[in-house]
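Participant: Just a sequence and a predicted model for now, questions to come.
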Amino acid sequence: MRAVVRWWLGGRVRGVLSAALVLVLAGAGLVGYRLMGFGGGHSCAPPLELRLLTDPDLESTVRAAADAYLTSDANTTGHGCRRTGITVYSAGASSAVTALRQQTDAWQEPREEDTNPQRDIGPQPDVWIPASITDVARVTTDQTDRTFAELRPDAEPFVYSPVVLAVPQNIAGAALGERIGLPLSRLITNLKQQDRTAGVLRADPEVTDSALLATIGLYGGGATDPRGAEQSVRPTGPPSPTAADLLCALPGDRAADGRTAALVPEFLLRSGVGCARTTRVPRSAEYPVDVPALTPTFVRVHWEGGDRDETDREDAVSRFHQWLTGKDGLAAFTRAGFRSASSPGHPLLDAEHPGTGVLRDPGPLPGAAGQTAMDTVLERYRSANGPGRVLYLLDSSGSMNTRWPGPSGGPGILKQSLGGLGGRDEYGVWAVHGTTGDRYETLLSFGPHRRGDAERVIDTRARVRDAEADPHAALLAALDDMARRGTDDERPQLIVFITDDEDDNRLTGKNLGQVLERAGTAKVPVDMVSLVSGGCDKGRPDARIADASHGRCLDASDDLGTGLHDEVARVGTGED
């Protein structure tokens, strides 16, 4: 939830002012889109302002439609005056559902700092357009008794878009049968067969419905371990908030762009996103049969106590609804690449211009998600994403002597990463040294710790030993230890090994094979942190272990302090 609030309050330009300012300025007709002139010699009164909340993935298209409506004949009086203004804004999809289900009283009158939808989402909406019609049932089922908003949804969605696996064309399936009629797991398996280094990314399921729907497919209807599924789509750094942000970020690494598939709404392959359009790797859509589709739906929101201008407001909403769901309103969705929600087979609204990589007729397409499926997968996603467990292995062999002191030394890098862990996370530190008997020593016992206490223990107890290290034995022990800890839950886990690679001679042949095999089956990512340049070069033990475990390899060519902190923060619940 904190991540969603930070996304909303961050630097992203929003389509809405602060809630208090909106309410003040709306009465003056100064918010959103407003009429600046006169009509037929008549002075135009300030238009009534409607507030429209939508899913972040839909925001740009909904805003384009609202822009067109504002100057349309349907929104103009006989004197040439504008009837209605519209403020379009978006908020995290899970936050919107929670607020409409449980927090409508706080939305009207916030009483607590921690629960303030006006701040975290925006003003009370007159219209809500969720990306899935199922969101309406999620709100109205088990809704709190103290509810001050009544939802009046349309019976059916007004447009449709499947969630697709957008695969770089150079590694996409060539035959039609490789792109349609298969579950997501099979599509990903085929992708890996095309390119062993290929990966899959998905946006944040807390922020957009498209990412949450993709997660239903990733978890395979409950058959797949969520923790393992999350590891398979684990980005470097925090997940992109929206599908458009994800597609914008990929061209930042040309090599990664060419081997990374993205789970995104199909319409983005037609309309694209406002960044790097000419440099992005072209992608082909593959259509998983087990990922529910986007089904945007028009929902009127009636607020208790909002009867001062109730008649005028309801009339304004009805006028906009009639226009939006008709030919003129659907034009924006046609240009964006959406499909028909009502016609058999869900044909593209603009079949003449399908967009690069899009199939005009991909065969039978999935319907909307079930309410239970969305709520269950969100709960499992949250469980698989915190609080976390981290086991640090700190190479304490004699060769580490020159790479020990200061913030760039082994203990210093470890301590920097503790900022990614919170009070509910569990972690421990092993000192790795010795080639006989026990190959490690517990510096910090496994459990929750206050950061200051943990740092003092490390400062006091961590030291270089007059001995070599056995990374083979230490890694096997760590993988076994973490596998046992994760038996009864789906919490995220991570092993971090900080080393100078001087003892890699014990990570060759059979020894390396054993570690790679265990890393591939333990379902615990291993981040290898090499304090020397080239430690993560292709074929090196560190790189192979990280790859086998779905972890990350960092070496001296990276910013080790920041990089490891970000890795740990993806598992933990820390604030900095």
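Facilitator: Everything's here; your move.
Participant: When you work out contacts or count neighbours from here on, use the C-alpha atoms and nothing else.
Facilitator: Noted.
Participant: neighbours of Asp73, just the number please.
Facilitator: By other Cα atoms under 10 Å, the residues close to Asp73 number 11.
Participant: Pull the contacting residues for it.
Facilitator: By Cα atoms under 8 Å, 6 or more residues apart in numbering, the contact list for Asp73 is empty.
Participant: From Cys81, how far out is it?
Facilitator: Counting by Cα to Cα, to the nearest Å, the gap from Asp73 to Cys81 is 10 Å.
Participant: let's bring in a second model and compare:
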Amino acid sequence: MIDTGDTDTSSNGSSSGNGNGNGGNGRETARPIVSILVALFTGAGISLQQLSTGQPASFARWAMLIGGSLIGGLGGLFAAGLFESLLQWFGQVLGKFRSILRWRALFVGVLCLVALAAGYAVKPAIDSFERWIHGCPRPAGVRVLTSQEQLDAVRQLADAYESATAAANHGCPTAELYVYAARPADARDAIGSGWSNDALGQIGPRPDVWLPDSTADIDAARDAAAKFAVPVPIAEQRIIAASPIVLGVPAAAVPGDLADRREDLTWKQLWDEVTRRGWDVLRPDPSVSGAGALATTVLYDRTHVDGPAARTVEQRIERSLDAGGFPLGDSTELLCRKRAEDPHRAAVLTTEQALVRYNQGLDCGFDQGRPGSEASLVAFYPTDTAGADHPLARLGWDTTAAPSTAAAKDLEGWLGRDEGKRALVRAALRPPPLFDVAEPLTERFGAHAGIAFERRPPPGDLIRTTLQRYAQARRPGRVLLALDVSGSMQTLADGRRTRYEVAASGVGRALDLMSGRDEFGLRVFPADGRGTGSRDIVPLGRADVPISGVPRAKAAIDALGQVRPAGNTPLLPTIADGVRDAAAGKDEQIAGLVVLTDGSDTSGTDPSSVDAQVRGKGVRVFVIAIGEASCGAFALKDITAHTGGACYDADPGAIGDILQDLFGLLWGGEPGNGT
């Protein structure tokens, strides 16, 4: 009995021990698995909470915040209250499936990979669902200011950048670039003055990014800021590309003995060839064009032009502009006119970028296609040429929103990466050195891919000195201003003043730009209340010659104060008569007729007959259309374009600015001497 009891006791003890041993082994085996699960739950919860940093702004972020909190709490619950129960449960399971779980390391690894993959897939899946329900979220808006000459090229870059952000964000762009333009001088003054209300009305909203033609513009803006005693709003700047100043010669006009020397001549040697061969040469106007200012500086400096020599250079350019009826404007306006009609096949002094884009058939707002092989331009690269370096300036206004700032920084970074540099090349710009260029900067489009040049623009002091020399060398103006005084000019323009009063005020501002060498006359139409004809209230004459002892500018302002608008609008006869009278000046003058009107012609004159009368008379016709007037009516665009002028549809508030711009182009010499 004792032996049997001993045996039973031993057996019971052994059975109990085995059971405890199996349970203990199962618990110990399960412990790392449960620990991993707890770590996965807690880590996943923390990760999802981090993804929703800040106040959730969308359904997806609310879902991540709530889901992450629940998962993190569940992990903590497992660790704090259910750990032992889980150990016991897994011990029992492992006891039954011991043979299967011999591969537990592989199982745990697969489980971790599945959890990791799920973690990567959660946000894209939620974002895809949200895009399917609501569409793409609104991208951050970035305002980009550039010059008129760069407008189309920068829009091309903007499209490439927006496409790049969309490709990296499941088809949804993260930024939307609003690209707009201003003349270089206007942009410099606006940024340097802190973007006043005048700049807001004339140009537009404060930009987040400024893409000027060269660092000379940024230096001028800093000088303007010092003058206005305001902080310079430039937060960061960098050079993103460059384009050399070249002479573009029509392919059919390139002589054989120069064809292989396109990169071997200095500017002095090249200009001597231009003079010897009697080539016509065009150049953007330096007063409105960054490319024109840089080209004039390079030409004057490298050919050692002094006062008399500058006049000789300008005479050649002026004759070429007049012969083809070319506008007084920037490189885009000049080359678009050349593409439409240039029987003289003039050479063009401009940037390589403008030349290449001309050969591509770009920048004119309508599809004309590429010019023919004979009309396409071939670039001559003087060995001592300089370039327009193209900077990006990120602006830091106090009111700049954080999303716009982040998007502007991303744009800046993108333009410095290979993808952005390739986009710059496609816009016919050369990124910083050590980046290979390709089409369109190739012989196919008149360029040479491997050219070397000085990438920095001339110093700011040299540019200013050159522009002063240019102002002294350019020919004086002979300008007749014809002002509509029909009854409709009594209509209120701004709630306080009539259209006529606004126009008279704009004329007064523009007269301050006259030099003593300029000639000016003021004419009104209709001549009287019957609504026919026109009459002079200030006859054409030199600005420094008084009228009855009164300075001519003051006499004009006084005469405007005596006019009372009434009658109809004999617009087309006034244009025909004005061109005839303005053409009666000297050869060494630039003649212009500036017409300001608020209505359509009431005379019944055939527009085509007026177009025929004004062509080839050497007088540029400019029309400012306000109110009910339109540049599309009576073929005003054709009449003005065929004379090298232009037609402007304008608000009454913009009259003064347009007149100042026009008279700045037409009048020569130093302003302020005509009173």
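Facilitator: Now that the structure is in, tell me what you want to look at. Here the structure is a predicted model, which is why all the values come from computation and not from measurement.
Participant: Tell me which residue is most central in the second structure.
Facilitator: Thr146 (3.3 Å; Cα atoms, centre = their mean).
Participant: From Thr466 of the second structure, how far off is the alignment partner in the second structure of Ala261 of the first structure?
Facilitator: Ala261 of the first structure maps onto Ala347 in the second structure, with residues paired by TM-score structural alignment. Distance from Ala347 of the second structure to Thr466 of the second structure, counting by Cα to Cα: 22 Å.
Participant: can you check Ala224 of the second structure too?
Facilitator: 19 Å.
Participant: So for these two, which sits in the more crowded spot?
Facilitator: Neighbour comparison, Ala224 of the second structure and Thr466: the larger count goes to Thr466, with 24 against 20 (by other Cα under 10 Å).
Participant: if I read this right, that one contacts Arg302, doesn't it?
Facilitator: No: counting by Cα atoms under 8 Å, Thr466 of the second structure does not reach Arg302; the two are 11.8 Å apart.
Participant: where do the contact lists of those two overlap?
Facilitator: Common neighbours of Thr466 of the second structure and Arg302 (Cα under 8 Å, 6+ apart) do not exist.
Participant: Need the counterpart of Thr295 of the first structure in the second structure.
Facilitator: Thr295 of the first structure maps onto Asp389 in the second structure, by TM-score structural alignment.
Participant: The match of Ala261 of the first structure against Ala251, yeah?
Facilitator: No: contact criterion Cα under 8 Å: Ala347 of the second structure and Ala251 do not qualify, at 9.8 Å.
Participant: which residues do these two both contact?
Facilitator: Between them, Ala347 of the second structure and Ala251 share these contacting residues under Cα under 8 Å, 6+ apart: Leu377.
Participant: quick one: which of these two has more around it?
Facilitator: Neighbour count, other Cα under 10 Å: between Ala347 of the second structure and Ala251, Ala347 has more, with 23 against 19.
Participant: before we move on, the earlier item: aligned counterpart of the residue nearest to the centre of the second structure in the first structure, please.
Facilitator: With TM-score structural alignment as the criterion, Thr146 of the second structure matches Thr54.
Participant: how near is that match to Ser60 of the first structure?
Facilitator: Thr54 of the first structure is 10 Å from Ser60 of the first structure, where distance means Cα to Cα.
Participant: Show me the helices in the stretch 1-150 of the first structure, by range?
Facilitator: 2-9, 19-28, 59-70, 93-102, 104-108, 117-120, 134-140 (DSSP state H, counting those that start in this stretch).
Participant: With mean neighbour count as extra columns, can I get those helices in a markdown table?
Facilitator: Formatted as a markdown table, these follow (neighbours: other Cα atoms under 10 Å):
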| stretch | mean neighbour count |
| --- | --- |
| helix 2-9 | 16 |
| helix 19-28 | 15 |
| helix 59-70 | 19 |
| helix 93-102 | 21 |
| helix 104-108 | 20 |
| helix 117-120 | 21 |
| helix 134-140 | 20 |
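Participant: Which one, of those helices, ends up nearest to Met482 of the first structure?
Facilitator: For the helices of the stretch 1-150 of the first structure, the distance to Met482 of the first structure is smallest for helix 2-9, at 26.5 Å, taking Cα to Cα.
Participant: Now do the closest one and helix 93-102, the angle between them.
Facilitator: Helix 2-9 of the first structure and helix 93-102 are oriented at 100 degrees to each other (axes from the mean of the first three to the mean of the last three Cα atoms, to 10 degrees).
Participant: Okay then, goodbye and thanks.
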